[in-house]
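Novice: no sequence on hand, only this structure:
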């Protein structure tokens, strides 16, 4: 399995994501959207950074259970109920990402949504990983 990160010099420098990921391998792992749910199915955390940390942790738990690591992530989509708040917290969210997932970034997008399945959820992450 290989996951080659492509960041063309003609595009703006990527910060916290890769412009493209070329994946070659034999298994794809599709990760369902994860919010800040605890083991009892309750949303935890009142702030975007708190919920982001829990949602990312949940995504990484599912990823590891599938036999993958954060470096195997090829694509992550972040669904936020307030992109302006997401941008305002971006430095802190980046620190959380690096602490939990490291410095290897997948191709990413942040999409603003009206609401998520649970009314208290502020952010949801889903993804695709590639295993050899």
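Specialist: Perfect, thanks for sending it. These figures come from a predicted structure and were not determined experimentally. Numbering: from 1, shown residues only.
Novice: drop to CA atoms for contacts and neighbour counts, all remaining ones
Specialist: Fine.
Novice: looking at this structure, which helix is longest?
Specialist: Counting residues, the longest helix found in the chain (DSSP state H) is helix 48-65.
Novice: counting by contacts, list what it packs against.
Specialist: Applying 3 or more C-alpha pairs under 8 Å, 6 or more residues apart in numbering; DSSP states H and E, we find helix 48-65 packed against strand 27-34, helix 90-101, strand 123-131.
Novice: let's see it at 7 Å
Specialist: Helices and strands touching helix 48-65, as assessed by 3 or more C-alpha pairs under 7 Å, 6 or more residues apart in numbering; DSSP states H and E, comprise strand 27-34, strand 123-131.
Novice: want to compare, so here's the second one:
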């Protein structure tokens, strides 16, 4: 997988990445920091209570809307930080992540297990760093 906006490096002497890239070097000039997104719809209703896949999908939909608003694509995302109350279910998170990134190389990523988020119904929150040309 090649990226127009990011140089991707996965060192051969460490484990293969699963759903992320070990090193991402941005090629752009402008950086945007996306606030952590939760599984809220536009009306502040929690989507997918007790369903990590549905919540992750809603979070990525919110990120997609944010990317659209600033004129960016998934290829512009250089780093995500995932906060979840279910870190052991990284396979579920990774599968949904792959749906959104598609053929674009995944970004550098940190997955952090937490005891709680903004409300007890939330299972996941994702923030992102985006690099663009202008």
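Specialist: Perfect, thanks for sending it. Everything numeric here is computed off the predicted structure, so don't read it as measured data.
Novice: TM between them?
Specialist: Here the superposed chains carry a TM-score of 0.90, computed using TM-score structural alignment, normalised by the length of structure 1; 128 aligned residues with a C-alpha RMSD of 1.4 Å.
Novice: and the longest helix of structure 1, which stretch of structure 2?
Specialist: Correspondence between helix 48-65 of structure 1 and structure 2 is established over residues 52-69, with TM-score structural alignment as the criterion.
Novice: kindly report the same for stretch 24-38 of structure 1.
Specialist: Residues 27-41 of structure 2 are the counterpart of stretch 24-38 of structure 1, counting by TM-score structural alignment.
Novice: which residues touch that stretch?
Specialist: 5-6, 46-47, 55, 58-59, 62-63, 122, 124-134 (C-alpha atoms under 7 Å, 6 or more residues apart in numbering).
Novice: which ones are touching the residue nearest the centre of structure 2?
Specialist: When structure 2 is reduced to its mean C-alpha position, the nearest residue by C-alpha atoms, centre = their mean turns out to be residue 80, at 4.6 Å. Contacts for residue 80 of structure 2 (C-alpha under 7 Å, 6+ apart) come out as 107-110, 126-129.
Novice: so which of those residues is the closest to residue 42 of structure 2?
Specialist: Within those, proximity to residue 42 of structure 2 (C-alpha to C-alpha) peaks at residue 126, which comes in at 16.9 Å.
Novice: corresponding residue for the closest one in structure 1?
Specialist: Under the alignment defined by TM-score structural alignment, residue 126 of structure 2 corresponds to residue 125 in structure 1.
Novice: picking up where we left off before, not counting sequence-adjacent ones, nearest residue to the alignment partner in structure 1 of the residue nearest to the centre of structure 2?
Specialist: Under the alignment (TM-score structural alignment), residue 80 of structure 2 pairs with residue 76 in structure 1. What sits nearest to residue 76 of structure 1 in space, not counting adjacent residues and going by C-alpha to C-alpha, 6 or more residues apart in numbering, is residue 127, at 4.1 Å.
Novice: what is the neighbour count of the one you found?
Specialist: Neighbourhood size, residue 127 of structure 1 [other C-alpha atoms under 10 Å]: 22.
Novice: what's near enough to touch it?
Specialist: By C-alpha under 7 Å, 6+ apart, residue 127 of structure 1 lies in contact with 30-31, 75-77.
Novice: is residue 21 of structure 2 in a helix, a strand, or coil?
Specialist: Three states are possible here, and by DSSP: H, G, I helix; E, B strand; the rest coil the one that applies to residue 21 of structure 2 is coil.
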